[in-house]
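> let's see this in three dimensions:
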Amino acid sequence: MAVRVALRGLTLGRCHVPVKHLVIVWILLLFISGWFFFMVDHRPAACRHEDMLQYVCHFYSKGIITGKMCPRLCQGKDFVFTKCLSKSLEHQVYEVEVKQSTTLWKERLLVHWTHDPKDGDYLRPMDGSSMEDLRHMLSAFLKLRLGDSYFVKFQTKIFDIADINNDGKVSLAEAKTLWGLLHGNNFLILMALSGSEMIPRLEGFCGDIYVTEGVQVYNLYGPNQMHSGVFRNIFDRDQLSWAQRAHIVLGVIEFVEEIIDNPLGNFLMCSVTPQSIGYTRKHDPKLLDLQGISPEVKVEGQLKERECQTDSDCIYGLNCQSPCSLESHKCQSEVTYPNLYKMCQLIEPVLFNGVPTEIEEKLKVTFDRCKGLRHSGRKMDMEHSLVINDIKGVIWRQISDTNS
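Now for the predicted structure:
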């Protein structure tokens, strides 16, 4: 077909199309394309809280699962999802604000959903299971995840939480809810370490969705980030004083101390990063990503079965590493670096930014000792305790002197 350009329009064969009409058509096409682009949901799958709610609330509506948070999540509109903190489909985290009619300040909470499609749709325990069956299931599960420990008190605590209507029994819906929650490693660690101030307070749950207290800042290093290893004034925007940052550091150090001799066994900080630790308005640190905490028996069990050529083949998570045996070419079970070694590297930028000159040298010597820690039986345990006491002692004396 011949195309001839006229002075006042386009002539296509015998059809004459004015230029202004053609421009209008193009504008309409651009508008429709733009509208379609913005209407399509471009959020990653891990950030679609509507899908999460639709899935869980479907089972709640059928009476298969339960939870005190179900009416608020599934029927009410007082939860406003404001921020997505998710990294994967299997573990989704959202910040929500709770509408308050009496105060201007809105309560901030975190909604967690750790869902593994392999576990099925709340299939266990099955209909007809007794309380005794549930106790045996729970005991075997805890032994598998936490090793040989004394679980009686912990089991009672779990059953008390599962008994939503406080009737002294665990119904089938309550049992399915409990089983779904525990299969998410985050909730199990939350329960196991709930006595620590650094573990966020549980506010409630619905099926395998659970809600915890919120935080003010989602990164140990504050709103600003460190880039390329270059030290920056990372707390300037937050305007935290050194004493406030030292308060955060003390909380982290005390947490490291608490999980060494936990009644349920030792726990290792294998994938804890600055983004795993937030803090509240009162500058109390809170562990946000409990995936980074693993029972020692679980780490050792997986490492000792692994074949290796070098030590780099023996890494669990981000930074739990054990030596590779040159004789057997199997990873040894005991990790090389203790929790305190890793935490000293993490908190050093926080503590040494604006550190008072009168304690800087003493803290530097103590942190050098900390970064030299290695696992070596009882000798390491003693050195570990001494380093913790030295760091806490220097900080507390400085804070006390400043306050006085």
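
> all contacts plus neighbour counts: C-alpha atoms, from now on.
Noted.

> any chance you could map the strands in the stretch 301-404 of the chain?
Residue ranges of the strands in the stretch 301-404 of the chain, as given by DSSP state E, counting those that start in this stretch, are 315-316, 320-321.

> let's have those strands in a markdown table, adding mean neighbour count and distance to Arg237.
As requested, those are exported to a markdown table (neighbours: other CA atoms under 10 Å; distance: least, CA to CA, whole Å):
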| stretch | mean neighbour count | distance to Arg237 |
| --- | --- | --- |
| strand 315-316 | 18 | 35 |
| strand 320-321 | 24 | 33 |
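
> now those as CSV including distance to Phe79?
Conversion of the strands of the stretch 301-404 of the chain to CSV gives the following (distance: least, CA to CA, whole Å):
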stretch, distance to Phe79
strand 315-316, 37
strand 320-321, 38
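
> hang on, Met269 packs against Ile293?
Yes: in this structure, Met269 is within contact of Ile293 by CA atoms under 8 Å, at 4.7 Å.

> which one's more surrounded, those two?
Higher neighbour count among Met269 and Ile293: Met269, with 24 against 20, using other CA atoms under 10 Å.

> from Glu97, how far off is that one?
For Met269, the distance to Glu97 equals 30 Å [CA to CA, to the nearest Å].

> and for Arg374?
Arg374 sits at a distance of 44 Å from Glu97 (criterion: CA to CA).

> ok, now Lys362?
Here the distance between Lys362 and Glu97 works out to 43 Å (CA to CA).

> who has more neighbours, the two?
Set side by side, Lys362 and Glu97 give different neighbour counts by other CA under 10 Å, the larger being at Glu97 (18 against 13).

> nearest spatial neighbour of the most centrally placed residue in the chain, chain-adjacent residues omitted?
The residue at the geometric middle of the chain, judged as the C-alpha nearest the mean C-alpha position with CA atoms, centre = their mean, is Asp289 (1.6 Å). With CA to CA, 6 or more residues apart in numbering as the measure, Ser276 is the residue that lies nearest to Asp289, at 4.9 Å, once sequence neighbours are left out.

> so what's the one you found up against?
Residues touching Ser276, when contacts are defined by CA atoms under 8 Å, 6 or more residues apart in numbering, comprise 218-220, 287-290, 292.

> right, and Phe235 touches Gly222 too?
Yes: with contacts defined as CA under 8 Å, Phe235 counts as touching Gly222 at a distance of 5.8 Å.

> one more, for comparison:
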Amino acid sequence: LIFQHCLSSSPTQQVYSGLWRGREVIIKCSIEEALKADNHPDSVPRRDVVLFDKPTRGTSMDEFKEMLLNFLKSNLGDQPSLAALVSRIIAMADVNRDGKVSLAEAKSIWALLQLNEFLLLLSLHEKEHTSKLLGHCGDLYVTEKIPHTSLYGVAIPPFLQSLLPSVAHQIIHQWFAPAWPRRAKIAIGLLEFVEEIFHGTYGSFYICEASPGNVGYNDKYDFKMVNLRKVATEMTVRGFLKGRRCEQNADCTYGQDCTAPCDKLLKQCKGEVVQPNLAKVCGLLQDYLLYGAPLELKEDLQKQLRTCMTLSGLASQMEVHHSLVLNNLKTLLWKKISNTKYS
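Next comes the predicted model:
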């Protein structure tokens, strides 16, 4: 494994580009939970936590499986599919493929599961909208490199973002963005990802920062979620909101934009996030899809995106309306690019 370039300026986020078995990869290790660290200065990095303290010597295989199941239940909720995920973790822990999990192997996989992004990579691997996990050692893990790490194909450097007016951002994005049919294909993948994390195999997840820099695509224009550190499980968000004191809605915000209403009378956060993933994603896709869209499609597309952006996260509205809006949008885009070279 060859380390090449450091991709992070934060001491709590060790991220490197590198080479492994002749392919470009991303190497990550001991990443602090970014949502907590970035947005809650009061949460001090947990230097006192010893990563490799569990399981302890003498733990049986059945006890370790029970440990894993309880851990997954507390992080993903009590899902019927968790037993299958435990089996997958056990198989992954057996690095030397001898059919047994040694104490060192068990400690290594346990340490990795404490990293939010690693847990999400395991939970959301099925539809290939996340980076492929290629290998791990201790609390270090390696994923495939996503060639395009911004929705628009180019990311404006952070030091320029604040200097350039929003109009300049828009022009740069439009200039470098893929052709419209390619954007439509990427957008369909992003909508499928939203579908996947809404009551998915391992529970529900929230995108807590929907921005072009957190989503990307590969050379075939298949959508890839670049930054899983901005995604949180429903259990994590609910745990954060439960009993939280507040004066206004902003006090009930997890990450950048997972906001719940503040009950002004009780001065406590309610448990439901106001804006669902789909509404956030449609806000992201509005400029992305309307620019250069085929004329015969533009009006209908604009109307559907506008409807989508007004969706509420309240449970009474979610189920049927959410699925209907999402499927209508996917169908509209797919009809336009199916049976062409872009599909």
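
> please state their TM-score.
The pair, once superposed, lands on a TM-score of 0.87 when counted by TM-score structural alignment, normalised by the length of structure 2; 319 aligned residues with a CA RMSD of 2.0 Å.

> how far does stretch 52-60 of structure 2 sit from its chain's centre?
Its chain's average C-alpha position is 30 Å from that of stretch 52-60 of structure 2, according to CA atoms, centre = their mean, to the nearest Å.

> what does stretch 83-100 of structure 1 give?
Going by CA atoms, centre = their mean, the spacing between the C-alpha centre of stretch 83-100 of structure 1 and its chain's C-alpha centre is 11 Å.

> again, but for stretch 361-377 of structure 1
The answer for stretch 361-377 of structure 1 is 28 Å, by CA atoms, centre = their mean.

> what span of structure 2 is it aligned with?
Against structure 2, the aligned range for stretch 361-377 of structure 1 is residues 299-315 (TM-score structural alignment).

> what do you get for stretch 50-60 of structure 1?
Under TM-score structural alignment, stretch 50-60 of structure 1 corresponds to no residues of structure 2.

> what of stretch 310-322 of structure 1?
Per TM-score structural alignment, the counterpart of stretch 310-322 of structure 1 in structure 2 is residues 248-260.

> give me the contacts around the matching stretch.
Contacts of stretch 248-260 of structure 2 (CA under 8 Å, 6+ apart): 35-36, 38-39, 206-209, 230, 237, 240-241, 244-246, 261-262, 264, 269-275.

> again with stretch 277-284 of structure 1
Residues outside stretch 277-284 of structure 1 that contact it (CA under 8 Å, 6+ apart): 198, 214-220, 244-245, 247-248, 251, 285-289.

> what do you get if the cut-off is 6 Å, keeping everything else the same?
Taking CA atoms under 6 Å, 6 or more residues apart in numbering as the criterion, the residues outside stretch 277-284 of structure 1 that touch it are 215-220, 248, 285-288.

> what is the end-to-end distance of it?
Stretch 277-284 of structure 1 has its terminal residues 10 Å apart, counting by CA to CA.

> and that stretch, which residues are buried?
Under the neighbour-count criterion of 16 or more other CA atoms under 10 Å, stretch 277-284 of structure 1 has 277-279, 283-284 buried.

> now swap in stretch 372-385 of structure 1 and tell me
Residues of stretch 372-385 of structure 1 classed as buried by neighbour count (16+ other CA under 10 Å): 373-374, 384.

> how much space between the residue nearest to Ile156 of structure 2 when sequence neighbours are not counted and Cys269 of structure 2?
Counting by CA to CA, 6+ apart, His169 is the residue found nearest to Ile156 of structure 2 once chain neighbours are left out, at 7.8 Å. For His169 of structure 2, the distance to Cys269 of structure 2 under the criterion CA to CA works out to 35 Å.

> for the residue nearest to Ile156 of structure 2, what is the enclosing helix or strand?
The secondary structure element spanning His169 of structure 2 is helix 166-176 (assigned by DSSP states H and E).

> now the element after that helix, going C-ward?
Helices and strands here follow DSSP H and E; after helix 166-176 of structure 2, the next one along the chain is helix 180-197.

> so where in structure 1 does that next one end up aligned?
Against structure 1, helix 180-197 of structure 2 falls on residues 242-259 (TM-score structural alignment).

> so what touches the matching stretch?
Taking CA under 6 Å, 6+ apart as the criterion, the residues outside stretch 242-259 of structure 1 that touch it are 266-267, 283-285.

> cool, stretch 346-355 of structure 1 as well?
In this structure, no residues lie in contact with stretch 346-355 of structure 1 by CA under 6 Å, 6+ apart.

> what does Leu284 of structure 2 align to in structure 1?
Taking TM-score structural alignment, Leu284 of structure 2 has Leu346 as its aligned residue in structure 1.

> could you look up the SS state of the alignment partner in structure 1 of Ser87 of structure 2?
When the structures are aligned by TM-score structural alignment, the residue of structure 1 matched to Ser87 of structure 2 is Thr156. Of the three states, Thr156 of structure 1 takes helix according to DSSP: H, G, I helix; E, B strand; the rest coil.

> give me the aligned partner of the residue nearest to the centre of structure 1 over in structure 2.
Using TM-score structural alignment to pair residues, one finds that Asp289 of structure 1 aligns to Asn227 in structure 2.

> next one: the counterpart of Thr59 of structure 2 in structure 1 from His136 of structure 1, what distance?
Under the alignment (TM-score structural alignment), Thr59 of structure 2 pairs with Ser129 of structure 1. The span separating Ser129 of structure 1 from His136 of structure 1 equals 11 Å under the rule CA to CA.

> which part of structure 2 lines up with stretch 193-206 of structure 1?
Under TM-score structural alignment, the match for stretch 193-206 of structure 1 is residues 124-137.

> helices of structure 2, start to end?
Secondary structure of structure 2, counting by DSSP state H: helices at 34-39, 61-76, 82-93, 103-113, 116-123, 158-161, 166-176, 180-197, 234-241, 277-290, 295-309, 315-337.

> to the chain's geometric centre, what's the distance from the longest one?
Average the C-alpha atoms of helix 315-337 of structure 2, do the same for its chain, and the two points are 20 Å apart (CA atoms, centre = their mean).

> so how far does that helix sit from its counterpart in structure 1?
Superposing on structure 1 places helix 315-337 of structure 2 at an average distance of 1.5 Å from its equivalents, by mean CA distance after the TM-score superposition for structure 1.
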